[in-house]
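next come a sequence and a model predicted from it.
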Amino acid sequence: MKTHVKALVVGGGAVGTSIAYHLAKAGWSDVMLLERDELTSGSTWHAAGLLPLFNMSYATTHIHKYSVDFYKSLEEETGLNAGFFVVGNLRMAQTDARMDEYMLYASTAETAGVPYEWMTPAQIRERWPLVRTEDLKGAIYHPTDGYINPADVTMAMAKGARQRGVIIERKWQVDSYVWTGSEWQVTCTKMVEKGGNLVPSEEQVTITAEHVVTATGNHAQRTAKLLGIKIPAIPVEHQYIVTEPDPALVEWRKTNEQHPVLRDADAKWYVREERGGWILGPYERNAPARFEYGVPDSFRADLFPLDLERIEEEYMSMIHRIPSSESVGLKDDYNGPICYTPDGNPLLGPAPGLRNMWLAEGFSFGITAAGGTGHYLAQVMTEGEAEIDMASLDPRRYGQWMTTEYAARKNEEAYEHVFILHHPDEERPACRPLRTFPVYDRQKAAGAQFGQVNGFERPNYYGPTDAPSSFDHDARSFRRGGWWQYAQDEARAIRETAGLIDASAFAKHVLTGPGAEAFLDWFTTNKLPKPGRINLTYALTEAGTTHTEYTILRETAEHWVLISAGAWHAYDRDNLLKLVAEKEPEFGRINVEDWTTRYGAFALAGPKSRDILKELIRDPDPETALSNKRFPWLSCRNIELGMCPVVAVRVAYTGELGWELHYPVEFQTYLWDRLVAAGEKHGMKLVGARAQNWLRQEKSYRAFGNELGRDATPLEAGLDRFVDLEKDFRGKQAMLDKGIRSKCVTLLIDGPEDADPWGREALYEGDARVGRLTSGGHSVAFGKSIGMGYVRPELAVTGTKLKVKMFDRLWDAEITEDSPYDPSNAVIRKDG
């Protein structure tokens, strides 16, 4: 057995074999794959093999599309038939809201080049008369979709990997991972059959690997313990049943092709043909998580007992949709573990806190994602980044606060939500509230409706506290939901009077020490601020794309505060700590402290914000304390608001006159009460995240995870003024080498009267697709929809007329100047 490799892949399911194959295809000639049992013996063997292209995520849509295209090429390369049946995928809708969901998805699909067709109930009935359609609104049909034999496609990828030089070893279990400082020492034990079980022998081997990828599926919790990290991938029971042959179907198939994979999303199931009968796969309520603390040694290619009562509703709805199935008996049943994560997306990318350790865990749609996972992860590992932004799948999107109980309950929720309407404004309720700041109860009493950011509760908007019982704060919509009017009022208050926003979930890291300045100069793109000043800057990947956006506060000569997006706290922290450890020998000692939960933050913005602060500030001359002379724009100062010590920053993400107020979190309720009392006489409103999102688009402020990500450079994002090309910084040359492939723009949109874009829509010039939106919303300043996105560079000119695809129609849009509201920043700089 070989004992030194460049890359070791642990796990021989569809995902692991694809990763090994694609690493070899990318040029890594020294790759090994280990499987503790037989290939496909995990969830792969009992997977139904569906290949649904439908996904609301831009990155995941690309991954699924690559898989579908890749699987079609495997037989020509390997000589093995992957068992791909291109029968199409018919996703039916019983409600108008479901059709709205499909239309939003379809616009996203267009940005990834995924073909689709619309079908009416009459067209469905004419083409597939076994399907009942009188209660349907319509359907979206993917002609290139279908299903595949999971074992066959895995074996085909394994053969393709071997042909490219990959070594595949079965019956070897990894028992320890040790990082030596330059490579991994992976100790493995030979597994042997004994009494039908797989047990460890006395034979052990240690493999040295430069890189390790774990694709251990249901065994992710064991992997987490071996690595000393948290991996919130825990299996949930998924059951499906196979019927006896349906005589009506058998007769139909004598003269017709297979039915497409049928999905009745409102009934929460999929159905496909299987040897003259049907496979029903439900996503029911109350499916339990299993193996929270690891898979028992006795569990191999095993199943759980079927719980027919749990899926009775879904079974009856299949009979309703396909009446001929009512008299057909059950032939087989499967109830096996399928791994999930709290948001349903896999964990794909660098392991937190570890070097050259990569995770590919938590795949609830592993067969669908396997091909694309291998392709894009291989790009990240061999080239530094993938061509698409993989941040939404990054394992570091979950922090150390994550517990087993949280992951298990959220994973059960994610399973249940597979077919529940995926509203862009949805807020799933399980395990909430969990992480709260001291003012949570005050905000709730004031009508706050919360969203979750990194586990923290954060107000999305403030609704009426005396709302009638008929008012449903939980009502969601693909159009303007019940919250829309309240968000509009909040946005207007910031433009006209003042608004108070809780920004406490910001990630906050403090750097000190003699090496901090040199490190930050190398780490970020902009000039560093002088003491008492701030700047906006970017940390790049090695590939020259945007890893993180930071606001840097330089309080003193050697005290730096880095503020970044709250949702990406663990992601930013891991990257920062790894690079500090790497560069400290060169730059000198650097201390990093995490102040995220030590300091709270409020944003006070609007024309009256200075007047409100004047009432609270303790200063020898309160009338001038907040003037431009003493407190200019883009500066920071230590001030006192009543008895609360505050680091105040003259900046506002909303584009109005305003300040960010950072303070020790134990003062939060004290400061909140004083700001609310002082603001009341000035017409101040409490403001949530949705209004803030609209307002920042009026200023063309890019947001990380939307306009900013690992698939675009700051220059492509139009942030040249924050990039100092006179200095050297990480990723600089790679950024320049990429050139300008697309350009970020802001658009004003004449859209539907009852809807705004969400930031997932395709952009057109005539009949040609030329880009996509990355943000969307409503502009109170211009009285119409607004959005931001990327287009071909030659189109990124003020006045260019484009179209936005919304609800299967093209709506007029025009590229406006950057920062269409207050382009000269006169409002932000206003003196007083």
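Arrived safely.

drop to CA atoms for contacts and neighbour counts, all remaining ones
Fine.

what about the helices in the stretch 1-150 of the chain?
14-25, 58-71, 74-78, 96-111, 121-127, 150-163 (DSSP state H, counting those that start in this stretch).

how many neighbours does the nearest residue to L347 once chain neighbours are set aside have?
Closest residue to L347 apart from its sequence neighbours, by C-alpha to C-alpha, 6 or more residues apart in numbering: P395 at 4.5 Å. A count of nearby residues for P395, using other C-alpha atoms under 10 Å, gives 26.

ok, P395 - contacts?
I231, P346, L347, L348, G349, P350, A351, P352, L359 (C-alpha atoms under 8 Å, 6 or more residues apart in numbering).

Y701 is in contact with M788, correct?
No. Between M788 and Y701 there is no contact under C-alpha atoms under 8 Å: 9.2 Å.

so for the two, which sits in the more crowded spot?
Counted by other C-alpha under 10 Å, M788 and Y701 do not tie: M788 has more neighbours, with 27 against 19.

now do the contacts for the more buried one.
Q697, S700, E707, C744, V745, T746, L747, G759, L773, T774, S775, G776.

again, only this time at 7 Å
Taking C-alpha atoms under 7 Å, 6 or more residues apart in numbering, we find M788 in contact with V745, T746, L747, L773, T774, S775, G776.

likewise R730?
Contacts of R730 (C-alpha under 7 Å, 6+ apart): W522, F523, L540, E542.

any idea how far Y538 is from C744?
Using C-alpha to C-alpha, to the nearest Å, Y538 is found at 16 Å from C744.

between these two, which one's more packed in?
C744 (27 against 23).

that one belongs to a strand?
Yes. Assigned with DSSP: H, G, I helix; E, B strand; the rest coil, C744 falls within a strand.

is it correct that it is in contact with D720?
No. Contact criterion C-alpha atoms under 7 Å: C744 and D720 do not qualify, at 11.7 Å.

ok, structure two:
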Amino acid sequence: MTNLPDKARVVIIGGGVIGCSVAYHLAKLGWKDIVLLERKQLTSGTTWHAAGLIAQLRATANMTKLAKYSQELYGALESETGVATGFKRCGSITVALTDERKEEIYRQAAMARAFGVEVEEISPNEVKEKYEHLNIEGVKAGVWLPLDGQGDPANIALALAKGARQNGAIVREHVRVENITKSGKRITGVEWEANGERGHIAADHVVNCAGMWGHEVGRMAGVNVPLQACEHFYIVTEAIKGLTQMPVLRVPDECAYYKEDAGKFLLGAFEPNAKPWGMDGIPSDFEFDQLPEDFDHFEPILEKACERLPMLADAGIHTFFNGPESFTPDDAYHLGLAPECENFWVAAGFNSIGIQSAGGAGMALAQWMDAGEKPFDLGDVDISRMQPFQGNKTYLYERSKETLGLLYADHFPYRQKATARGIRRTPFHQHLLRNGAVMGELAGWERANWFANAEQKPEYEYSWKRQNWFENSATEHRAVRENIGMYDMSSFGKIRVEGRDSETFLNYVCGGDMSVPVGKIVYTQFLNSSGGIEADVTVTRLSETAYLVVTPAATRLADQTWLQRHVGEYNVVITDVTAGEAVLAVMGPNSRKLLQAVSPNDFTNATNPFGTAQEIEIGMGLARVHRVTYVGELGWEVYVSADQAAHVFETLQDAGQEFDLKLCGMHMMDSCRIEKGFRHFGHDITCEDHVMEAGLGFAVKTDKPNFIGRDAVLHKKDTGLNSRMVQFMLNESEPMLYHNEPILRDGEIVGYLSSGSYGHTLGGAVGLGYVPCAGETAADVLGSSYEIDVAGTRVAATASLRPMYDPKSERVKV
């Protein structure tokens, strides 16, 4: 008999390191009636064969916080549970073999300092001192993180499982979940099977920690969990005489990592062209299994490794290992509450960093489940970032060939995925390509990022310096600032909210006032109970009972889900209409002249002032124009039904020849918006950034009686700001800013840039970032001297609390 309960507060599916971590952390929070079900034995999927590298530094501050937490947790688990985790702080070294990689790892080192991670840039000779066996020929530089470590993956999971049991959780092996029961959007429980015995556990919550089975388990619940298993290779040598504990070594330019363990070397690879596996499903009896060897696939990595670490050439191979691991479309794991359900959670798809991520991910998810709100910004990994189409198996197969290798590829700014492209195209796609558009991809949408000249190859040439499109984008930027530019905004999310309670409902969800006349556009945020920003949107009143919410392309699903979760008793219908309307932004001092040339309607301030919309005739078609801007210039967004989109594009482009109209891309939009100090959701503003500290208090109307976050806004007004969003411009014109560069105030690191781009009008790189200011006035903040750390070099910067470009917004209202 399995002796499983009929009811649980939470059922966790999957007994790898992630599932064990979630159980452990929920139990630590005092949850009772926790049941973890593992289809075979604990760790038998992918955890058991993980390399066990435990690094602190990740791509963002919060992901780094989670990785650091994992490391600290593993250090203490052994004494708590009595299970040896094998955790050692042996340090890690990453070396660069090219100048571009050197800049990358130096930028990472600067970022590490801003995130509070101990780090040191080291010379090739210093690399040799710390790693005596390494051939440093071709090594340009290294980065040393002394507190990085390694551990025993299986035992870390078993320690977490024991810790969960010690706090009352039930952990059962050899119990397979066959089905997930559901009523509406709520999961009601799971059906299980064990040795022919079957049963049902009613559950308040279900957590999908099924690893490479996560996609399949998600489908049982009607939930999209896009991930794909890929083959992952490493070798373990025979014992090498005299080999002692070494740091973890990464040589990403040769796709390789090295770990010393018990006098042997483990050599692993993230090769550029990966091998997806399990397209027909993971075998039901898979347990501690290996995949067939493919020495030909691994041989190029091994050849380079024997040159880089000559002692490998003389060491026998004890184990050639090939095992599957799951990868996601963007190399970030899936965490959080599934958009399709009210109580189905996901923690899966860890892209070969499951051991170093598991502690922090389990902690974050447990806190989220306990409080009902994210404990801090988890946008990088929130499952709601995934688009429905990304669960397509053919898409996952094609994309996963690339994502494994991207872990060790050069992480150039603006780097675009090369696989699984062209899936979502706007109605203007072919028009843009014919005019030289170079496409980027976001949430599956193909978007023109810049336009190549006639004699120029229309593709990216990546670098950490000025890339080959820098001047192209500068020309587009100047067109919008000085004349007129047009760009495609069709990918931005469009959500209709309609019904008799639409005004009341949106007044509850939004910080702004939705009790406005038909045709009025309101810039607003969705706030959480802490005053943090869950969404940054414009809301246009289309009629007495209908509004259009316009969101960033990447967050449409998350923003729609936020709306749906707060509907309650309000009588409203919420519909995604993104694909139904195409949008062309016509921006610049001469934009009014162009629109007047193609439409009989009146675009003057008297009829169509800033922040209003109107229905128009255009060419031989119909459209709706919204007078708003994300580039800080006079302009309109032209909304047109998909069937008439091509006609409207051609009408505007043909008439635009008289005005020297310039087609523009997303890079232009980014450089213009940052000069104007406009915030970018997901970078400058997130769920943990208070709307007042983000400098967006003007968009919140606290005289409304009741809206989410109102008390937190009033409280912040009473107690004062702890930090302020500040705009910075480098005093030197050459260096480039992207994001995460440290901010130094009077010589001390106080934060980091949340976003960065080049200000072609201002004449230098511009960034936004938060500066602590508790008890300080605005004058105090601006009274300091500031520098930005660019790849280890401090560059003086000018700081401002007002937009450096057109601070009074006079240009948008002419």
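Here it is on my side, so go on. Everything numeric in this text was worked out from a predicted model, so none of it was measured.

need the TM-score from the superposition.
Here the TM-score for the pair of chains, by TM-score structural alignment, normalised by the length of the second structure, is 0.95; 800 aligned residues with a C-alpha RMSD of 1.8 Å.

residue in the second structure paired with the residue nearest to L347 of the first structure?
In the second structure, the residue equivalent to P395 of the first structure is I383, according to TM-score structural alignment.

hey, where'd the helices end up in the stretch 551-700 of the second structure?
556-565, 591-598, 645-656, 666-675.

now render the ones you listed as TSV, adding mean neighbour count and distance to G764 of the second structure.
Shown next, in TSV, are those (neighbours: other C-alpha atoms under 10 Å; distance: least, C-alpha to C-alpha, whole Å):
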stretch	mean neighbour count	distance to G764 of the second structure
helix 556-565	19	32
helix 591-598	19	26
helix 645-656	19	30
helix 666-675	24	10
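
so the residue positioned nearest the centre of the first structure: helix, strand or coil?
With distances taken as C-alpha atoms, centre = their mean, S392 lies nearest the centre of the first structure, 2.9 Å away. What three-state DSSP gives for S392 of the first structure is helix.

now which residue in the first structure aligns to G519 of the second structure?
Using TM-score structural alignment, G519 of the second structure lines up with G532 in the first structure.

what residue of the first structure matches up with R425 of the second structure?
Checking TM-score structural alignment: R425 of the second structure goes with T436.

enumerate every residue touching its match.
T436 of the first structure neighbours (C-alpha under 7 Å, 6+ apart): F456, E457.

give the buried residues for whichever strand in the first structure runs longest.
When the first structure is parsed with DSSP state E, its longest strand is strand 197-214. Within strand 197-214 of the first structure, the residues scored as buried using 16 or more other C-alpha atoms under 10 Å are 198-200, 204, 206-214.

which strands or helices does that strand pack on?
With contacts defined as 3 or more C-alpha pairs under 7 Å, 6 or more residues apart in numbering; DSSP states H and E, the packing partners of strand 197-214 of the first structure are strand 4-10, strand 184-194, strand 357-361.

which of those is buried the deepest?
Among those, ranked by average contacts under mean count of other C-alpha atoms under 10 Å, first place goes to strand 357-361 (a mean of 26).

what does that strand correspond to over in the second structure?
Going by TM-score structural alignment: strand 357-361 of the first structure matches residues 344-348.

how big is the offset of the matching stretch relative to the first structure?
With mean C-alpha distance after the TM-score superposition for the first structure, stretch 344-348 of the second structure departs from the first structure by a mean of 0.8 Å once superposed.

Three-state assignment for F412 of the second structure, please.
coil.

next up, the contacts around the counterpart of it in the first structure.
Counting by TM-score structural alignment, F412 of the second structure lines up with H423 in the first structure. Listed by C-alpha under 7 Å, 6+ apart, the contact partners of H423 of the first structure are R476, S477, F478.

can you do 10 Å?
M56, A97, R98, D100, E101, L104, A475, R476, S477, F478, R479 (C-alpha atoms under 10 Å, 6 or more residues apart in numbering).

so how many other residues sit close to the third one?
Burial of R98 of the first structure is recorded as 24 neighbouring residues (other C-alpha under 10 Å).

any idea how far the aligned partner of it in the second structure is from E254 of the second structure?
Superposed on the second structure with TM-score structural alignment, R98 of the first structure falls opposite R101. Using C-alpha to C-alpha, R101 of the second structure is found at 12 Å from E254 of the second structure.

shared neighbours of the two, which are they?
By C-alpha under 10 Å, 6+ apart, the residues touching both R101 of the second structure and E254 are A409.

so where do the strands sit in the stretch 551-700 of the first structure?
559-564, 591-594, 599-605, 636-641, 644-649, 658-664, 685-687 (DSSP state E, counting those that start in this stretch).

what is the first one packed up against?
Using 3 or more C-alpha pairs under 10 Å, 6 or more residues apart in numbering; DSSP states H and E as the contact criterion, the secondary-structure elements in contact with strand 559-564 of the first structure are strand 507-512, helix 516-523, strand 533-540, strand 546-556, helix 569-587, strand 591-594.

what of the fifth one?
Identification of packing neighbours for strand 644-649 of the first structure by 3+ C-alpha pairs under 10 Å, 6+ apart yields strand 546-556, strand 599-605, strand 636-641, strand 658-664, helix 668-680.

mind putting those into TSV with distance to A625 of the first structure?
Formatted as TSV, these follow (distance: least, C-alpha to C-alpha, whole Å):
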stretch	distance to A625 of the first structure
strand 546-556	18
strand 599-605	16
strand 636-641	9
strand 658-664	13
helix 668-680	17
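
tell me which of the ones you listed lies nearest to Y461 of the first structure.
strand 599-605 (14.7 Å; C-alpha to C-alpha).

in the second structure, which residues correspond to the closest one?
Using TM-score structural alignment, the partner range for strand 599-605 of the first structure is residues 581-587.

what do you get for stretch 218-231 of the first structure?
Going by TM-score structural alignment: stretch 218-231 of the first structure matches residues 212-225.
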